[in-house]
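J.: Here's my sequence, what's the structure:
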Amino acid sequence: MKKYSIITALLLFIAMSFTTESMAQKFSNLDVSPMDAASYPSDYKISLKEVKVVYSRPQLKGRSLSELAPNGKVWRTGANEASEITFYKDMFLGETPIKAGTYTLYTIPGEKAWTIIINKDINVWGSYFYNEKNDVARIKVPVTVKKDSLEAFSIAFEGSKGGVDMHLGWDNVRVIVPFKDRFAK
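T.: From the prediction side, this is the model:
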């Protein structure tokens, strides 16, 4: 009887070992285009944000910008899921009002200007399902070319007179997107 108890206990221990191992969480490796966020104000001591963008940061890794974000084609403004921008108050992009809320941020790169698109679709992978009918606002902004190069696509915000400027940069290309407070004069 004692022999059966030891064997039973041993078999139970082995079974539980395999069960525990098979139920262990599998964690994925670090994404090659890690997710990031930029907001205004960027000071974390200030809890009242005006705008925040969540995006993934692709890297050049020896490739050209035109290969990764081709001119004339709708781009998800980053990698992986399309970038999402949240306005915590009503704002303007150019002359177009944008209600507070979360939107997808698309761009159409160009040699001299980029088209910035705010679209009401959210939770979208890439730009494969982009639907122009759901655009909320569009504006063309000029491109500037700098001597220094950014390896990873980057977004930053800066306060401006009457609003917030969103800076997009990758390789030696820089774009400034002006958002205006709806109460700005």
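
J.: switch to C-alpha atoms for all contacts and neighbour counts from now on
T.: Noted.

J.: residue contacts, residue 182?
T.: The contact partners of residue 182, by C-alpha atoms under 8 Å, 6 or more residues apart in numbering, come to 90-92, 97.

J.: And the strands in the protein, which stretches?
T.: Along the chain, counting by DSSP state E, strands occupy 35-40, 51-56, 83-87, 91-93, 96-98, 101-108, 113-119, 135-160, 163-181.

J.: Identify each buried residue in the first one, please.
T.: In this case it means strand 35-40. In terms of neighbour count (16 or more other C-alpha atoms under 10 Å), strand 35-40 has its buried residues at 35, 37-40.

J.: Could you list the residues in contact with that strand?
T.: Against strand 35-40 from outside (C-alpha under 8 Å, 6+ apart): 49-57, 155-159, 164.

J.: thinking in terms of the whole chain, how far from its middle is that strand?
T.: Here strand 35-40 shows a centroid-to-chain-centroid distance of 8 Å under the convention C-alpha atoms, centre = their mean, to the nearest Å.

J.: Now show me the structure for the sequence below, then we'll compare the two:
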Amino acid sequence: MSPKLRKGLKISLFGILPLAILIFFVATGYHYVPVDVTIGSCLKDYTSPSTYTERSSPLKSYEIQSEDQTILICYGSPSVKGRKIFGDLVPYNRLWRFGANEPTRIYTSSDLVIGEVVVPKGRYSMYAIPGEESWEIFISESTFHWGNWISESVRDQEIGSFEVVPETNSNFVESFTISSEEDTLIIEWESTLLRIPIIYIDEG
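T.: From the prediction side, this is the model:
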């Protein structure tokens, strides 16, 4: 290979490499960036065709801050629209993505206990098996699967699960909503309410 051709090849590679890296992170969201960097706005999964159309279930986020600790939860927010939700649109005793579109994702800058599961600093997905009397909530290290495509490989990455007893909400909630009260995650949709305790693990 001539020196001139070798030089041209190096220039091409240096030009293509940054572009390839940029395309990779645009396509995958920020799932491979350090979690301290990812705390911020939620990104859509640009590998899904539905991302390029108007969404009936918008991507929402909820952030919890406690001193220098941050939790960011990203989730699709479907609406009731006159339908019966739990036990019908969302069947009992079957895995459900806990929202819509992308998996519901949790980004945490510190170690936590969510429900009864120890969750080290990092990024995770959360999904559930709803039941009439009890829900099982799962935490997985898989964040790059599409919502309800909860495959065996996704299940293999679970770090734990816990059970929550659903409550009847005194207020009807049209859109799936995640919020918090003190150290408790609040999940509301239709007439169902879940309370999930969160404990911060002291790193000191």
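
J.: quick revisit: by neighbours, which of the contacts of residue 182 of the first structure wins?
T.: residue 91 (23 neighbours; other C-alpha atoms under 10 Å).

J.: Now which residue in the second structure aligns to that residue?
T.: Mapped onto the second structure by TM-score structural alignment, residue 91 of the first structure lines up with residue 112.

J.: ok, its match to residue 3 of the second structure distance?
T.: 56 Å (C-alpha to C-alpha, to the nearest Å).

J.: re the thing from before, among the contacts of strand 35-40 of the first structure, who's most crowded?
T.: Counting by other C-alpha under 10 Å, top hit in those: residue 55 with 26 neighbours.

J.: quick revisit: quick one, which of the strands of the first structure gets closest to residue 76 of the first structure.
T.: strand 101-108 (4.9 Å; C-alpha to C-alpha).

J.: leaving aside the residues next to it on the chain, what's closest to the equivalent of residue 110 of the first structure over in the second structure?
T.: The alignment partner of residue 110 of the first structure in the second structure, by TM-score structural alignment, is residue 131. In this structure, residue 131 of the second structure finds its nearest non-sequential neighbour in residue 92, 4.9 Å apart by C-alpha to C-alpha, 6 or more residues apart in numbering.

J.: Could you tell me which residues make contact with the aligned partner of that neighbour in the first structure?
T.: Using TM-score structural alignment as the criterion, residue 92 of the second structure maps onto residue 71 of the first structure. Counting by C-alpha under 8 Å, 6+ apart, residue 71 of the first structure touches 108-111.

J.: Quick one: buried ones out of these?
T.: The neighbour count (16+ other C-alpha under 10 Å) marks 108-110 as buried among the contacts of residue 71 of the first structure.
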